[in-house]
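1. Pasted the sequence and its predicted model underneath.
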Amino acid sequence: MSADPRRALPRTDVVLDDPRLRASTGRLGSDSVKAAVVAALAEARSGVLPIAEIADRAYDLLPHLATELQSVINATGVVLHTNLGRAPLSAAAIEALTAATGYVDVEFDLAGGVRAGRGRSALAALRTAVPAAEQVMVVNNGASALLLAVTTLAPGREVIVSRGEMVEIGDNFRLPDLMTSTGAVIREVGTTNRTSLADYAHAIGPETGCIVKIHPSNFLVTGFTSSVPLTDLATLPVPVIADIGSGLLAPEPLLPDEPDVASSLAAGAEVVTCSGDKLLGGPQTGLIFGDAALLERMRRHPLARALRCDKLTLAALEATLRGPRTPTFLALHADSRQLRVRCDLLADALTARVVPSAGTVGGGGAPGVELPGWAVALDSRLAAPLRVGATPVVGRVTGGQLLLDLRCVPPADDIRVRDAVLAARGSLPNGRVS
């Protein structure tokens, strides 16, 4: 009787001594590399893998990065796709983020050898971008910006909000709940579809801390409607916080109904809050602009420490503000004719059709605004294998078709999309589909 070949299985430490696996340990960590070796040994022990191929198999099983997050190609046509991480960072922001991974002078004056203002270069870039702001501040997301503003201006007091602006955003998160968590009391005024200046004026009393005007950026109310502009609210004797949501710093002709920071300050808002990872195209941040005295109170509030950004975020934000046009800007302004040319080339390579496709801003911004473009139409059965392939591609399934909209896809990735589709077709059990 011949000996069981499985008795010749090498020890784990012998396999780990493979040069490729040793080199990967420094990048991925010993636990990840050892787990891949153990898995390869298990396959060999079961007889499905030749012993001579154990090290090769272990190397193939290693993750590309020491994280389970996967890079995804966004072919949905949604520019700021919240589930896919909203704004992709620019090359300049990525470079700055990498530079900030080591020791940096984020809170240190190299010339004087003393402590310095945290993130002062990022704040300077933000002030340059919005000269109308007396002072600026950065926290870790848009909700934090509103939370800190309300906590500072109306602790335990009333906050006046129009009923038409009692907004719920993603994952059942409601802005009124955020504000009441500070101890403030919401004083609703007006109705769902109509609110007047008199409604606000009549609600003001000795317990009023501020008025909060929230831009309903993720829905539209049409018909018999009215709301009060900031210029009118600014005539009332209480501070006005304008939460504009999507983070335009200045007017954008493509999105005429989307409020911006500069215009909101000019209209009389004492404080303006917004997100940095939406239309600005930067990392996740909450941006605060406005009256110097009010922002100084916010900066000194104990909550500000809990909401502050790390050095990586500050570096990426500064590079976003000082650097070239962001991927978000380029996707929003993508030329429809160029998109058609790219889609035609991809469709020819895949023997597929090109159809009109209306892209959207996403991220709870500019509801109802369509971005005319094109997409490659494929069999909807390809949606799942494309999502889980070696190069994950997320498209949009509609009308029984899978649409791959190239608006948010860098042109250099078109060939990767083609190869991913070909691989997905080959993985289907029923053979080739269109």
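-> In hand now; what should we look at?

2. CA only for contacts and neighbour counts going forward, please
-> Noted.

3. So which bits of stretch 41-54 are buried?
-> For stretch 41-54, the neighbour count (16 or more other C-alpha atoms under 10 Å) marks Leu41, Glu43, Ala44, Arg45, Pro50, Ile51, Ile54 as buried.

4. so can I have CSV of the residues you listed showing distance to Leu295 and secondary structure?
-> Shown next, in CSV, are the buried residues of stretch 41-54 (distance: C-alpha to C-alpha, whole Å; DSSP: H, G, I helix; E, B strand; the rest coil):
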residue, distance to Leu295, secondary structure
Leu41, 60, helix
Glu43, 61, helix
Ala44, 64, helix
Arg45, 65, helix
Pro50, 66, coil
Ile51, 66, helix
Ile54, 61, helix
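
5. hmm, who's touching the one helix or strand Ile211 maps to?
-> Ile211 is part of strand 208-214, with elements assigned from DSSP states H and E. Residues from elsewhere that reach strand 208-214 (C-alpha atoms under 8 Å, 6 or more residues apart in numbering): 150, 153-155, 157-162, 165-167, 230, 238-245.

6. Let's see which of the residues you listed end up in strands.
-> Counting by DSSP state E, the part of the contacts of strand 208-214 found in strands is Glu158, Val159, Ile160, Val161, Ser162, Val240, Ile241, Ala242, Asp243, Ile244, Gly245.

7. Most neighbours among the residues you listed, please name it.
-> Gly245 (30 neighbours; other C-alpha atoms under 10 Å).

8. so that one makes contact with Ser217?
-> Yes. Using C-alpha atoms under 8 Å, Gly245 makes contact with Ser217 at a distance of 6.8 Å.

9. so what sits against both of the two?
-> Gly364, Gly365.

10. Just say helix, strand or coil for Leu378.
-> strand (DSSP: H, G, I helix; E, B strand; the rest coil).

11. which SSE is the spatially closest residue to it that is not a sequence neighbour in?
-> Nearest non-adjacent residue to Leu378, counting by C-alpha to C-alpha, 6 or more residues apart in numbering: Leu402, 5.0 Å away. Assigned by DSSP H and E, Leu402 belongs to strand 401-405.

12. The structure to be compared is supplied as follows:
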Amino acid sequence: MATLRALPSVHQVLEHKDVQGLVAVHGRALVLFAVQRALDEERTNGAIADPAARVARVETIVRELRAPRLRPVINATGVVLHTNLGRAPLAAAAAEAAAAIAGRYSTLEFDPRIGRRGRRHDLVADSLRHLTGAEAAAVVNNCAAAVLLMLTALAKGKEVIVGRGELVEIGGGFRMPDVMRLSGARLVEVGTTNRTRPEDYAAAITPKTVAILKVHASNFQVVGFTESVELEALARVARQHSVLLLHDLGSGSLLDSAAYGLAAEPRIQDSLRAGTDLLACSADKLLGGPQAGLLLGRTELVDKVMKHPLARAVRIDKLTLAALSATLDLYLTQSVAELPIWNMLGASADAIAARARTWQRRLVERGIEVEVVPAESTVGGGSLPGERLPTSAVAITPRSGHAADLLRRLREHEPPVIGRIERERVLLDPRTVLPDEDDALLDAVAAAHA
């Protein structure tokens, strides 16, 4: 206790010349908080720090509070649509569009042509209709919200039929039965986990049925003795019984993935042509845009959904709209080469191998021995499950310690480099590293390997 009596007051610490320097940079209120916390720590520990150590601790507290938690990383995992790392990196045009709108007033809900209030989702509706063939289009803040809104507005208190093999759970514990329950719709399961036929849906329709819901199995595969119902067949069943056909499409591609050497992923326009009345999909997966949920289909259904009170709770913001509009413009002008994810997915094995060898040569010049090894990239993000893309990765064996220690040091670098471990080696996949990130990645490897 006698020792603690020597603890300086908050005022005394604030008057220290180095602490005053912190106040000049960070403001008095924040430094005051840091001083109080530092003194509380000394009091709790029962030991008084020397003045230099105390000032250092105050500065650390301030910098930890001010350090942005959301910051850029270098994705060297080989997972193109890495959900934990923000899924699709935006095209430069999309990022610039969002930045241009961020610090200004905008036409978010104002139509200057008529001088009256407009609807924010109309800002991208024309582009979406042109690209997909939909009668009408709207946008909300993500695909899960689009599905919830669609079911709440169209099916509350009524029956919706879903194939048992499509009762999916995606990342974050998002389960289709839970969403159905939250919307107020009554789930009717048909078929079995691995086999469902058109007659299963037809037999389940009652006077209380309002819709059939098709859910794309975006993050898993069922293989072997399987059978599912294609959209065209479901559309026929829906028309025969005067119920709606709704589609949770998931990743929402506009391009033919097969043209990139990938498995076929259902496209938005294909779903609508097959007879879907209303579909929901993501904008930040294979579309390559910002996080958003698209709703596309018949005009009366889109209008009904967007007039529901829940629509306001899940509405899209101006920055996302700006980025989405610019992304769609790249499709309108057939400039998809500017979309980073499609460049990554379409990169040739030879080009990736050449880049990996360049990394290897530059690291060897710094005295760091690494190997170039064959590996596999994945699409990720609940898109094209099971798809593997041949790649070449730089494999780093730690000089000492374990691969997990090296991977941690890479994560702690600024910017953090995120890789993966295979066979006690850290693998860095060039496929998902953006073109202007090579120098930063190699600097991180050198620092982590030192």
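-> Thanks, I have it. Just so it is clear, the model here is predicted, and its values are computed rather than measured.

13. Let me see the contact set for the corresponding residue of structure 2 for Thr326 of structure 1.
-> Mapped onto structure 2 by TM-score structural alignment, Thr326 of structure 1 lines up with Leu339. Residues in contact with Leu339 of structure 2 (C-alpha under 8 Å, 6+ apart) are Leu90, Ala91, Gly288, Thr327, Leu330.

14. count of residues packed around whichever residue in structure 1 pairs up with Val426 of structure 2?
-> In structure 1, Val426 of structure 2 lines up with Leu402, judged by TM-score structural alignment. Neighbours of Leu402 of structure 1 under the rule other C-alpha under 10 Å: 21.

15. Assign the spatially most central residue of structure 2 to helix, strand or coil.
-> With distances taken as C-alpha atoms, centre = their mean, the residue of structure 2 nearest its centroid is Arg87 (3.5 Å). Here Arg87 of structure 2 takes the coil state, with states given by three-state DSSP.

16. Please tell me how far it sits from Glu227 of structure 2.
-> 31 Å (C-alpha to C-alpha, to the nearest Å).

17. again with His82 of structure 2
-> 30 Å.

18. and what of Val13 of structure 2?
-> For Val13 of structure 2, the distance to Glu227 of structure 2 - C-alpha to C-alpha - is 73 Å.

19. quick one: which of those two has more around it?
-> For Val13 of structure 2 and Glu227, the more surrounded residue by other C-alpha under 10 Å is Val13, and the numbers stand at 21 against 16.

20. just checking, Leu262 of structure 2 touches Glu387?
-> Yes. When contacts are counted by C-alpha under 8 Å, Leu262 of structure 2 is listed as touching Glu387 (7.3 Å).

21. Tell me which residue of structure 1 matches up with Thr378 of structure 2.
-> Match for Thr378 of structure 2 (TM-score structural alignment): Thr360.

22. what helix or strand does its match sit in?
-> Counting by DSSP H and E, Thr360 of structure 1 is found in strand 353-362.

23. can you give me the angle that strand makes with strand 401-405?
-> Counting by axes from the mean of the first three to the mean of the last three C-alpha atoms, to 10 degrees, strand 353-362 of structure 1 lies at 70 degrees to strand 401-405.

24. List of residues touching strand 353-362 of structure 1?
-> With C-alpha under 8 Å, 6+ apart, strand 353-362 of structure 1 has contacts from 76-82, 332, 340, 343-344, 347, 367, 369-378, 405, 407.

25. Please flag which of these sit within helices.
-> Judged by DSSP state H, those include Leu332, Arg340, Cys343, Asp344, Ala347 as members of helices.

26. which of these lies closest to Thr128 of structure 1?
-> Minimum distance to Thr128 of structure 1 across these is 23.5 Å, recorded for Leu332 (C-alpha to C-alpha).

27. just to revisit the earlier point, can I assume the match of Val426 of structure 2 is in contact with Asp379?
-> Yes. Counting by C-alpha under 8 Å, Leu402 of structure 1 does reach Asp379; the two are 5.8 Å apart.

28. sorry, back to before: can you add distance to Arg127 of structure 1 and give the ones in strands among the contacts of strand 208-214 of structure 1 back as JSON lines?
-> JSON lines is the format used below for these (distance: C-alpha to C-alpha, whole Å):
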{"residue": "Glu158", "distance to Arg127 of structure 1": "31"}
{"residue": "Val159", "distance to Arg127 of structure 1": "28"}
{"residue": "Ile160", "distance to Arg127 of structure 1": "29"}
{"residue": "Val161", "distance to Arg127 of structure 1": "28"}
{"residue": "Ser162", "distance to Arg127 of structure 1": "30"}
{"residue": "Val240", "distance to Arg127 of structure 1": "20"}
{"residue": "Ile241", "distance to Arg127 of structure 1": "19"}
{"residue": "Ala242", "distance to Arg127 of structure 1": "18"}
{"residue": "Asp243", "distance to Arg127 of structure 1": "18"}
{"residue": "Ile244", "distance to Arg127 of structure 1": "18"}
{"residue": "Gly245", "distance to Arg127 of structure 1": "19"}
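
29. Determine the three-state secondary structure at the closest residue to Arg45 of structure 1 other than its chain neighbours.
-> Using C-alpha to C-alpha, 6+ apart and skipping the chain neighbours, the partner closest in space to Arg45 of structure 1 is Arg6 (5.9 Å). Three-state assignment for Arg6 of structure 1 (three-state DSSP): helix.

30. how much space is there between Asp256 of structure 2 and Leu287 of structure 2?
-> 11 Å.

31. the more surrounded of the two?
-> Per other C-alpha under 10 Å, whichever of Asp256 of structure 2 and Leu287 has more neighbours is Leu287, with 25 against 14.

32. Mind checking what secondary structure that one has?
-> Strictly by three-state DSSP, Leu287 of structure 2 counts as coil.

33. What is the equivalent residue in structure 1 for it?
-> Match for Leu287 of structure 2 (TM-score structural alignment): Leu280.

34. Could you verify my assumption that its match touches Gly245?
-> No. The criterion here is C-alpha under 8 Å, and Leu280 of structure 1 misses it with Gly245 at 11.0 Å.

35. what's stretch 250-269 of structure 1 in contact with?
-> 130, 132-133, 215, 217, 230-231, 233-234, 239-242, 244, 247-249, 271-272, 289-290, 365-366, 369.
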